[in-house]
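In: no sequence on hand, only this structure:
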């Protein structure tokens, strides 16, 4: 008789993790709360060591649960990702209320793992993890630049009323500050703060440029051809690669579009056939597709022709934009599949070339 498989539901936090071990019939086998430090992690691994056939189900493996999930993957564990929506639904159905405790959360995560065989299986990939960190850092720098520009705009509107620009650059700010020489204490302080913010803006823009160059090199080193698509630059390609992981987990382009949030939801009722905008899916990737669509509309591309054709057919600008985003989503899916096939073919060719095979020797 073989050893039964168990499912370990994990409710992760920054300093602790609560687990619950259940079998295939959702019977409780063990539970506990452990620290996320080295000693706590080792104790958690020891508690479940008696079940060799185990599946770790981590809630929010792309968020607060990512560090723990990556540690488990690095140690060769089988880890699946449980979306927070599924665990909340399971908690509500099992308890009759949606009150959260760590124990209830861990139980709900384990139950979802038992009942949902199609959960995404995580894989350990150092390159993708590094790419994800780089693109996250790039987004942080972009937000920092926006905040710095907004503070500069506020100070410039007080120093030079009526001369504020919508999209201001560091060179424009420098030229504007060179023209103003306040004599009062408040004006001098305001100008000094603006000069400091200008220095911060120059520094963050330099970091953004360097980060973009690094992302481009990382995407190309990955063997991706996503940047061949119009509107898809290093940042968009890096975010898609980092969040998609293995494209084989999507059965077809429709599943991929549902994950990217570009597939409209059916809201038909009776004889009235209509669809509504989907707010589900990966919102970061959806935003990247929106950037690609806006770039295609702005430039002379096939996407721009498609967009205008939808407008001529009577669709609104937002509806035409949604159609274009779905079109780009399908193109990205095809490109990811092509890259995966090319990488697989290259790997097979390398393995064949690495095998010397049989060699004929001299016969006596």
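Out: Looks like it arrived, so ask away. Since this is a predicted model, take the numbers as computed values, not measurements.
In: please make it C-alpha for all contacts and neighbour counts, starting now.
Out: OK.
In: please, which helix or strand holds the spatially most central residue of the chain?
Out: Nearest to the mean C-alpha position of the chain, by CA atoms, centre = their mean, lies residue 243 at 4.0 Å. Applying DSSP states H and E as the criterion places residue 243 in helix 234-244.
In: packing partners of that helix?
Out: The contact analysis (3 or more CA pairs under 8 Å, 6 or more residues apart in numbering; DSSP states H and E) places helix 234-244 against helix 126-159, helix 185-221, helix 283-298.
In: my read: residue 281 touches residue 263, true?
Out: No: using CA atoms under 8 Å, residue 281 is not in contact with residue 263; the gap is 9.3 Å.
In: okay, the two: which has more neighbours?
Out: For residue 281 versus residue 263, neighbours defined as other CA atoms under 10 Å are more numerous around residue 263 (25 against 16).
In: that older thread, quick one: the helix holding residue 243 to helix 185-221, angle?
Out: 60 degrees (axes from the mean of the first three to the mean of the last three CA atoms, to 10 degrees).
In: so which of the helices and strands packed on helix 234-244 is the most packed in?
Out: Most buried of the helices and strands packed on helix 234-244, by mean neighbour count (mean count of other CA atoms under 10 Å): helix 283-298, with a mean of 20.
In: take this one as well and set it beside the first:
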């Protein structure tokens, strides 16, 4: 814990539990002139591991700032090694020096929080099923008949159970969304966009905190890793325009699948893709442009609050 002059006021090691947070609060309250209302709590956004601190201090009315670990690391320059003890003062320093970028944490409604947890569970189940399926494919590709037979005998029931669990989680997600008219409406709006399916819509709502984290399609495109950036310097360096590797990889993958789906069905995005590729543009470059267009359509639909409608070009 530091003050405006970057003087270190408190440093301690605690368990990431409610009891640990209670201990931290007690230590803070003993500091001279401590005021909860003027204290900002900044932490790396690490998903599940943020939950104890978020739940405890948000309930007390604390100001919380969850920031990307990459953003914090890059802002503080080159550092060697990584430990919790070294990271803590770096995060505190970052929060003090970059308050112009402050975006206070706002707890999304309980339904979306539950949907996020269910979606994470679905991913874990899908990954376990994929591992078993991949092994079977490897045995088959190598012609290992006996090994494949044994694998299938020992994993058949497990795969069946995993598929049933995935289906059950999907039903739970649908039930939660249908019970909330606002979320159901947003899912319907998002899936009205060609190429955008249920999973893309869900994760868009999850990662944007119900579209409270982004108010600009360019920022969302950058976050999702589909915004092109120039690569040039002076008069001698002229690289291809490319996307940044720093992105939400899950969202980027979903948008990629959405773009693939959009260019395979009849519509303006398919015509755009075929026209650009026919003119000699690289397929991946054009496909990324389609991903970008989908992001812009997503933001437009959310801002308007109406389903996607095709805009026809004027004749004449």
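Out: That came through fine. Note that the coordinates shown come from a computational prediction; the quantities given were computed from them, not determined experimentally.
In: circling back: quick one: map the residue nearest to the centre of the first structure onto the second structure.
Out: In the second structure, the residue paired with residue 243 of the first structure according to TM-score structural alignment is residue 207.
In: residue 68 of the first structure now?
Out: Taking TM-score structural alignment, residue 68 of the first structure has residue 53 as its aligned residue in the second structure.
In: so what's that match closest to, chain neighbours aside?
Out: residue 21 (6.4 Å; CA to CA, 6 or more residues apart in numbering).
In: now the helices and strands packed on helix 234-244 of the first structure as TSV including distance to residue 336 of the first structure?
Out: Below are these laid out as TSV (distance: least, CA to CA, whole Å):
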stretch	distance to residue 336 of the first structure
helix 126-159	14
helix 185-221	12
helix 283-298	14
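In: of all the ones you listed, which lies closest to residue 105 of the first structure?
Out: Among those, the nearest to residue 105 of the first structure by CA to CA is helix 283-298 (23.9 Å).
In: the closest one maps to which residues in the second structure?
Out: Against the second structure, helix 283-298 of the first structure falls on residues 249-264 (TM-score structural alignment).
In: OK, contacts around the residue nearest to residue 53 of the second structure?
Out: The contact partners of residue 21 of the second structure, taken as CA atoms under 8 Å, 6 or more residues apart in numbering, are 14-15, 52-53, 56.
In: restricted to helices, list these.
Out: Among the contacts of residue 21 of the second structure, DSSP state H puts 52-53, 56 in helices.
In: can you redo the residues you listed as JSON lines with neighbour count and distance to residue 149 of the second structure?
Out: Output for these, formatted as JSON lines (neighbours: other CA atoms under 10 Å; distance: CA to CA, whole Å):
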{"residue": "52", "neighbour count": "16", "distance to residue 149 of the second structure": "46"}
{"residue": "53", "neighbour count": "19", "distance to residue 149 of the second structure": "49"}
{"residue": "56", "neighbour count": "17", "distance to residue 149 of the second structure": "51"}
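In: between those, which is nearest residue 215 of the second structure?
Out: residue 53 (27.0 Å).
In: returning to that earlier point: next one: the residue nearest to the centre of the first structure relative to residue 61 of the first structure, how far apart?
Out: 11 Å (CA to CA, to the nearest Å).
In: residue 319 of the first structure too?
Out: 33 Å.
In: neighbour count for these two, which is higher?
Out: residue 61 (21 against 16).
In: out of the helices and strands packed on helix 234-244 of the first structure, which gets nearest to residue 338 of the first structure?
Out: Smallest distance to residue 338 of the first structure across those (CA to CA): 14.7 Å, for helix 185-221.
In: which other helices and strands does the helix or strand hosting residue 185 of the second structure contact?
Out: Using DSSP H and E, the element containing residue 185 of the second structure is helix 181-191. Other elements packing on helix 181-191 of the second structure under the criterion 3+ CA pairs under 8 Å, 6+ apart are helix 145-178, helix 198-207, helix 283-304.
In: pull the distance from the second one to the chain's centre.
Out: Going back to what we said before, that points to helix 198-207 of the second structure. Averaging C-alpha positions (CA atoms, centre = their mean, to the nearest Å) puts helix 198-207 of the second structure 9 Å from its chain's average.
In: what's the mean deviation for the next helix or strand after it versus the first structure?
Out: Moving toward the C-terminus from helix 198-207 of the second structure, the next helix or strand (DSSP H and E) is helix 217-223. Here the mean offset of helix 217-223 of the second structure against the first structure after fitting is 1.4 Å, by mean CA distance after the TM-score superposition for the first structure.
In: which residue range of the first structure does helix 217-223 of the second structure align onto?
Out: On the first structure, the counterpart of helix 217-223 of the second structure by TM-score structural alignment is residues 253-259.
In: again with stretch 7-22 of the second structure
Out: Stretch 7-22 of the second structure maps onto residues 27-42 of the first structure, going by TM-score structural alignment.
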